[in-house]
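Asker: Give me a model of this one.
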Amino acid sequence: MSTDYQQAREALGLRLRELRLSAAGGRLTGPQLATLLGWAHSKVYKLEGGKQTATPDDLRAWAAATGHADLVDELLGRLQGFESHIRSWRRQLAAGHRPVQETWNTEVARAQLIHAWEEAVIPGMLQTADYARHLFLRYAALQSSPPDADDAVRARMRRQQWLYHPGHELRALVWEAALHALVCPPVILAAQLDRLAGVIGLDTVELGVLPLSASLKLPAANGFWVFDERLVITEDWHAELWLDDMESVTGYLRVWGALRDSAVYGAEAHRVIARARGALNLRR
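Answerer: Predicted structure coming up:
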């Protein structure tokens, strides 16, 4: 979790503590407030200590219980300020995967140049519908999110229209490991690899593959996307991280450049993809 995010969460916790101690009916102890709210005592202390992220409903209830209902907008503003950078999967996927894909579509539509690095999966903008569907089904099972895989796939496929507009450029890097990862049945992965090979030579796509045998300047860590020079989106198992400060954007572009130095392109990339496809057991 980022330092800035944690500091913001702790600052919100301190503000909540101030409201508890200055409650309209007199100072409240943590247990007293927890009783009023019907919460476990530990939740009050976790929120105040910055160890748990409040929900909007938590903040409304806290403000009402302490007699500070007039400060709800302030509290919600603080939450929105730092949650715009750390977007937990639990909250994002409460309504399913399609809304998340639509949010991505908006950012992609704004961009002219996109740098992408994926170490474990084929980049979303180069995926087939069947490959994408299997990914959504697996993540929905993990997160216990609404089963809207088909709607999410349609949203992701619409994003690929961006590739066919002049003036756009996707500079994508993929680690060879992603070409072998059986996150779907082998026959679907085979079709996906055919699709990947087919975009080589497209004038809006620069596709590089990092062979497993390549000497790497940096470890092949988490995937990320850089939109123009204004926004980075990366993710972990708990959340998606949106970074729009210039220092972060510049840093991720440096990482992308270091990874690019290990990539192969054109005919060599074709050979790596063909090798992965040839290794598939299509009878499985």
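Asker: contacts and neighbour counts: CA atoms only from here.
Answerer: Will do.
Asker: Relative to residue 171, how far out is residue 134?
Answerer: Look at residue 134 and residue 171: by Cα to Cα, to the nearest Å, they are 25 Å apart.
Asker: Check residue 227 too.
Answerer: Distance from residue 227 to residue 171, by Cα to Cα: 11 Å.
Asker: Of these two, give the one with the bigger neighbour count.
Answerer: Neighbour count, other Cα atoms under 10 Å: between residue 227 and residue 171, residue 227 has more, with 21 against 18.
Asker: ok, which stretches of this protein are strands?
Answerer: 86-88, 113-118, 169-175, 205-210, 224-227, 231-235, 239-243 (DSSP state E).
Asker: Can you redo these as a markdown table, where the extra columns are distance to residue 8?
Answerer: Shown next, in a markdown table, are these (distance: least, Cα to Cα, whole Å):
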| stretch | distance to residue 8 |
| --- | --- |
| strand 86-88 | 11 |
| strand 113-118 | 29 |
| strand 169-175 | 33 |
| strand 205-210 | 38 |
| strand 224-227 | 24 |
| strand 231-235 | 19 |
| strand 239-243 | 15 |
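Asker: Indicate which one of those is closest to residue 52.
Answerer: strand 86-88 (12.0 Å; Cα to Cα).
Asker: for the closest one, packing partners?
Answerer: strand 239-243 (3 or more Cα pairs under 8 Å, 6 or more residues apart in numbering; DSSP states H and E).
Asker: Tell me what angle the strand it packs on forms with strand 231-235.
Answerer: Counting by axes from the mean of the first three to the mean of the last three Cα atoms, to 10 degrees, strand 239-243 lies at 160 degrees to strand 231-235.
Asker: And for strand 239-243, what's in contact with it?
Answerer: Identification of contacts with strand 239-243 by Cα atoms under 8 Å, 6 or more residues apart in numbering yields 84-90, 231-235, 249.
Asker: One more, please, to line up against the first structure:
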Amino acid sequence: MSTDFQQAREALGARLRELRLSAPEGRLTGPQLALRLDWPHSKIYKLENGRQTATTEDLRAWAEGVDQPQAFDELDARLKGFESHIRSWRRQLAAGHRPVQDSWNAEIARSSLIHAWEEAVVPGMLQTADYARHIFLRYADLQNSVRDTDAAVRARMKRQEWLYQGGKKFHALVWEAALHARICPPSTLAGQLDRLAGVIGMDTVELGIIPLGAPLKIPAANGFWVLDDRLVIAEDWHAELWLDDADSITTYLRVWDTLRESAVYGADAHNVINHARQALNPR
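Answerer: Next comes the predicted model:
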């Protein structure tokens, strides 16, 4: 967990403790507040010591439990401030995948230059609708989230309109492993590979493929996107990280530049894609 995030969580916990100790009718002990809220005492301890992330509902209950309901807006603003950097999938997907895609679309629309690295899947900006559908279904199963698959696919496809606007540039790096990953039926993957081959040569797209046998200066770790020089979005199993500090952006761009040294482009990239395509129908 990032230091900034943990420090913000601890600061919120300290504020919660302050509200408990300054209750209008006299300071409350942890067990007393836990009894009022019908919570285990351990939850009071974890929240105040920054060992558990509060939910909006937790903060509302706390403010009312210490007889200071007016404090809720302040507490909720604090939560939104640091949670904007670490966006848990559980919370993001509570209403389905479409709202997540809408958030991405808004950020993409603000961007002119995008650097993307994907080690396991084809980047969303270059996905076919069928391929995207299977990706969303897999993640819905994993996260037990709302199945709004068709709406999510439409939103992702709409995002790709960005690629056909003048003045835009999408620098994509993909590990060859993603071209072989059977996350979808072979026929769907074949169509996706054809789509990838088709974007090579577009003036708004620079697609690099890192062959499996290429020497790597750093490990091919989790995928990430850098939007202009203002935002990094990196994905992990539990959450998306939205990072807007200069040091993080510089680090991720340096990682991207290092990975790029192992990539092939143009005709060589075509050859790697064709190899993956042929592997789907071996003779």
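Asker: Tell me how the two chains score on TM-score.
Answerer: Here the TM-score for the pair of chains, by TM-score structural alignment, normalised by the length of structure 2, is 0.98; 283 aligned residues with a Cα RMSD of 1.2 Å.
Asker: sorry, back to before: give me the common contacts of residue 227 and residue 171 of structure 1.
Answerer: Shared contacts of residue 227 of structure 1 and residue 171, counting by Cα under 8 Å, 6+ apart, come down to 113-115.
Asker: closest to residue 160 of structure 1 among the contacts of strand 239-243 of structure 1?
Answerer: residue 233 (17.5 Å).
Asker: and the closest one, what pairs with it in structure 2?
Answerer: Aligning on TM-score structural alignment places residue 233 of structure 1 opposite residue 233 in structure 2.
Asker: which residue sits closest to that match, ignoring its sequence neighbours?
Answerer: Leaving aside its chain neighbours, residue 233 of structure 2 sits nearest to residue 242 (4.7 Å; criterion: Cα to Cα, 6 or more residues apart in numbering).
Asker: for the longest helix seen in structure 1, packing partners?
Answerer: Across structure 1, the longest stretch assigned as helix under DSSP state H is helix 3-21. Applying 3+ Cα pairs under 8 Å, 6+ apart, we find helix 3-21 of structure 1 packed against helix 41-48, helix 72-83.
Asker: State the distance from the residue sitting nearest the centre point of structure 2 to residue 182 of structure 2.
Answerer: Among the residues of structure 2, the one closest to the centroid is residue 240, at 3.0 Å (Cα atoms, centre = their mean). For residue 240 of structure 2, the distance to residue 182 of structure 2 (Cα to Cα) stands at 24 Å.
Asker: got it, and residue 235 of structure 2?
Answerer: From residue 235 of structure 2 to residue 182 of structure 2 the distance is 20 Å (Cα to Cα).
Asker: now do residue 243 of structure 2
Answerer: 31 Å.
Asker: The two: which has the busier surroundings?
Answerer: Neighbour tally, residue 243 of structure 2 and residue 182, criterion other Cα under 10 Å: the higher count belongs to residue 243, 18 against 12.
Asker: residue range for stretch 192-203 of structure 2 in structure 1?
Answerer: So stretch 192-203 of structure 2 sits over residues 192-203 in structure 1, by TM-score structural alignment.
Asker: Tell me how far the matching stretch lies from the chain's centre.
Answerer: 24 Å (Cα atoms, centre = their mean, to the nearest Å).
Asker: So which bits of it are buried?
Answerer: 192-194, 196-197, 200 (16 or more other Cα atoms under 10 Å).
Asker: Likewise for stretch 251-268 of structure 2?
Answerer: Buried residues in stretch 251-268 of structure 2 (16+ other Cα under 10 Å): 252-253, 255-256, 259-260, 262-265.
Asker: can you list these in CSV and add distance to residue 120 of structure 2?
Answerer: Below are those laid out as CSV (distance: Cα to Cα, whole Å):
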residue, distance to residue 120 of structure 2
252, 18
253, 19
255, 17
256, 15
259, 15
260, 16
262, 16
263, 15
264, 17
265, 19
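Asker: What is the most widely separated pair among those?
Answerer: Once Cα to Cα is applied, the buried residues of stretch 251-268 of structure 2 give 252 and 265 as the farthest pair, at 21.1 Å.
Asker: quick one, helices of structure 2?
Answerer: Under DSSP H, structure 2 gives helices at 3-21, 30-37, 41-48, 56-65, 72-83, 89-92, 97-109, 129-143, 149-159, 177-180, 186-199, 246-260, 266-279.
Asker: Tell me which of those helices lies nearest to residue 220 of structure 2.
Answerer: helix 246-260 (7.9 Å).
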